[in-house]
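Enquirer: Predicted coordinates and the sequence they were generated for:
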Amino acid sequence: MTQPQPVLALDVGGTKLAAGVVAPDGAVRSFVQIETAVDEGPTAVVKRLLDLGEQALAEAGGSVGAVGVGCGGPLDPATGVILGPPGLPGWDSVPLGHLVAERFQLPAYVENDATAAALGEYRWGGWDVENLVYLTVSTGFGGGIVADGHVFHGAAGQGGELGHVVVDWQGRQCGCGARGCAEAYVSGTSIARRATEAVAGSDSTLAGLTITAKDVAEQARAGDPIARDLWDETTAMLGRMVAVLINVCEPQLVVLGGGVTRAGAQLLDPVRAAALRQAMPPAARACDVVLSRHGDAVGVLGAAAIAYEQLETS
């Protein structure tokens, strides 16, 4: 059997764009990333993404057989059209798959970024499991499900949209228009927004900062009471969300990735403890909660996994 060529992988996030060339064994041969700059609009961002892809190709050398693209949803994987993700304002009916295929003159496959990352973790995470849930805790919050070795897509192709599971039906407004979505509480953007609201008029060490989720984690570790309460609320909410997913999906593993997970054990330990304590005992005993081993490259690996899956089944 002919060994497949490496693929070019593109990852579109609300904060970062990333590109890399990934070999069939999951080895990342090149990796580059830049800021997304969503305020520049989709046309400018797509150009930056394609230029970044060219840079990744140049750094890796050699040829590739296809392009995989991970992007926040909703989107249509069959047509590669982006359908107005909350984290990418103005991306309404953007034909990303066509634009990528046209630029690189290669087959291009587009998938929800968290769904793609779930497949990447399944293929190359080294976990040796058949049932896995991946959650990205980043600018936004989302997830993907691998059930019995297969990515779950659902009837409309949007299955696994875990960021918009409602955890408080009378809760905070989410970017999708609904109230109380998990994303409205545990994404990096929402952590920063909640902190900004909480410190107004206070003597918190966060006051006066342009607050990020990283700032909240750091000041919580340093003992700031407002930051500590916010972080505890966030991990409790995420832990409860993971417990629900363990009960519903009964995975062997829940993998957490994305920028907020750079907090490491400060995030993982309370989330894991809360999730396994609150999940139904049989499901909890069959599952563990871990951090992705791939760091910033998890999105690129996910996009590559989508391309390889499509090449293998076409």
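Expert: Structure's in. What do you need? Residues are numbered from 1 along each chain as shown.
Enquirer: C-alpha only now, for contacts and for neighbours.
Expert: Noted.
Enquirer: quick check, Gly126 in a helix?
Expert: No - assignment of Gly126 by DSSP: H, G, I helix; E, B strand; the rest coil gives coil, placing it outside any helix.
Enquirer: Quick check: Val94 touching Val81?
Expert: Yes - Val94 is within contact range of Val81, at 5.4 Å (criterion: C-alpha atoms under 8 Å).
Enquirer: between the two, who's got more neighbours?
Expert: Val81 (22 against 18; other C-alpha atoms under 10 Å).
Enquirer: The more buried one touches Val100, doesn't it?
Expert: No - in terms of C-alpha under 8 Å, Val81 does not count as a neighbour of Val100; the distance is 11.2 Å.
Enquirer: Please settle this for me: is Met241 part of a helix?
Expert: Yes - assessed with three-state DSSP, Met241 lies in a helix.
Enquirer: mind listing the helices for the chain?
Expert: 42-60, 96-104, 113-124, 183-186, 188-199, 213-222, 225-249, 265-278, 281-285, 298-313 (DSSP state H).
Enquirer: Second structure follows, compare the two:
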Amino acid sequence: MTRPVLAIDIGGTKTMTALVSDGEVLGEVTVPTQRSDGPDTWLTNAHAAAERWYGEYDAIGLAVTGFIRNGLWSAMNPETLGIPENYPLVEKTSALFGVHALAMNDAQAAAWGEYRYGAGSGGDLVFLTVSTGVGGGIVVNGRPLGGLAGHFGLMQSFGDSSSYLEDQVSGRWMQAEAARQGFGAMPAPDIFNAARNDETWAKAIVTRSARGIAMLCRDIQLVLDPAEIVIGGGVGLAEGYLDLVRDLSIQVPSTIRSNIVPAKLAAQAGVIGIADLAGR
């Protein structure tokens, strides 16, 4: 058994701090991400959560929403989580915890987690998370791609430069659309419940989201031709959503139809993936 790694997953709504070894989460603490606090406070809160594992790890992996390059953290879509541009995440984390740190986008880390320990079959893999926003990660030839690779939520439709894909299909969009139609700022789980109760407006919102993801899968297949597209996230794994994405994908010619599978590691994919990378 290799020495455990501390993994921290900072997302738009929650932060998970976990001790991970060989693809297994030995313990975890999850707290809300208070958007107004900022990254210094988010790291301080993670440090407090990790005190129970003091001395048990020699490395830290950070899986975060947004964009990482050379250890610097920036927001890709501030609507998901506002981050100061080029925040020195790796440097700050190493100084606070006193150990080596590695950082990667959370969906990129989750892609690696699914490839190594989850739904991957050993071939090229694309991971999509449909949640507060829409993110993704790509594994090609046994290697995770970093930088901008996989930020599918920021893709735009041809001829439409005013709206990101995640602003048309994500959980945040679903909530805003329900409010726009006069049903209040209803969170995505409640919209799914209404759809299962045959509420026409809710079914239309869920279907519109699923259609956007089905078309994204088609485009990914055309560009990368992965062995599978793994879908996770609170919206992506909601009851009935993946089946709807598959049903809508049937409209695509079979030669370019994706092998769409559910994520197996659920909310732990990011911490498992980044821990595996940080421990190497």
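Expert: Right, received. Where do you want to start? Values in this document were obtained by computation on a predicted structure and should not be read as measured data.
Enquirer: before we move on, the earlier item: residues shared between the contacts of Val94 and Val81 of structure 1?
Expert: Here Val94 of structure 1 and Val81 share no contacting residue, scored by C-alpha atoms under 8 Å, 6 or more residues apart in numbering.
Enquirer: coming back round to it: please dump the helices of structure 1 into TSV; it should also carry mean neighbour count and distance to Phe31 of structure 1 for every row.
Expert: Shown next, in TSV, are those (neighbours: other C-alpha atoms under 10 Å; distance: least, C-alpha to C-alpha, whole Å):
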stretch	mean neighbour count	distance to Phe31 of structure 1
helix 42-60	18	6
helix 96-104	18	17
helix 113-124	28	16
helix 183-186	28	27
helix 188-199	20	23
helix 213-222	19	23
helix 225-249	20	30
helix 265-278	19	26
helix 281-285	15	36
helix 298-313	25	8
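Enquirer: any chance of these in a markdown table, plus distance to Val7 of structure 1?
Expert: Below are the helices of structure 1 laid out as a markdown table (distance: least, C-alpha to C-alpha, whole Å):
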| stretch | distance to Val7 of structure 1 |
| --- | --- |
| helix 42-60 | 9 |
| helix 96-104 | 11 |
| helix 113-124 | 13 |
| helix 183-186 | 31 |
| helix 188-199 | 30 |
| helix 213-222 | 33 |
| helix 225-249 | 31 |
| helix 265-278 | 32 |
| helix 281-285 | 37 |
| helix 298-313 | 6 |
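Enquirer: Alignment lookup: Ala59 of structure 2 to structure 1.
Expert: Aligning on TM-score structural alignment places Ala59 of structure 2 opposite Ala66 in structure 1.
Enquirer: Next one: its match from Gly157 of structure 1, what distance?
Expert: For Ala66 of structure 1, the distance to Gly157 of structure 1 (C-alpha to C-alpha, to the nearest Å) stands at 21 Å.
Enquirer: From the neighbour counts alone, determine which of the two ranks first.
Expert: For Ala66 of structure 1 versus Gly157, neighbours defined as other C-alpha under 10 Å are more numerous around Ala66 (22 against 16).
Enquirer: Assess the claim that the more buried one and Val7 are in contact.
Expert: Yes - the criterion here is C-alpha under 8 Å, and Ala66 of structure 1 meets it with Val7 at 5.2 Å.
Enquirer: Can you work out which residues contact both of those two?
Expert: Joint contacts of Ala66 of structure 1 and Val7 (C-alpha under 8 Å, 6+ apart) are Ala307.
Enquirer: give the contact list for the counterpart of Gly160 of structure 1 in structure 2.
Expert: Here Gly160 of structure 1 is matched to Gly150 in structure 2, going by TM-score structural alignment. Gly150 of structure 2 makes contacts with 107-108, 135-138, as judged by C-alpha under 8 Å, 6+ apart.
Enquirer: Which two among those residues are spaced furthest apart?
Expert: Spanning the widest gap among these are Gly135 and Ile138, at 10.6 Å by C-alpha to C-alpha.
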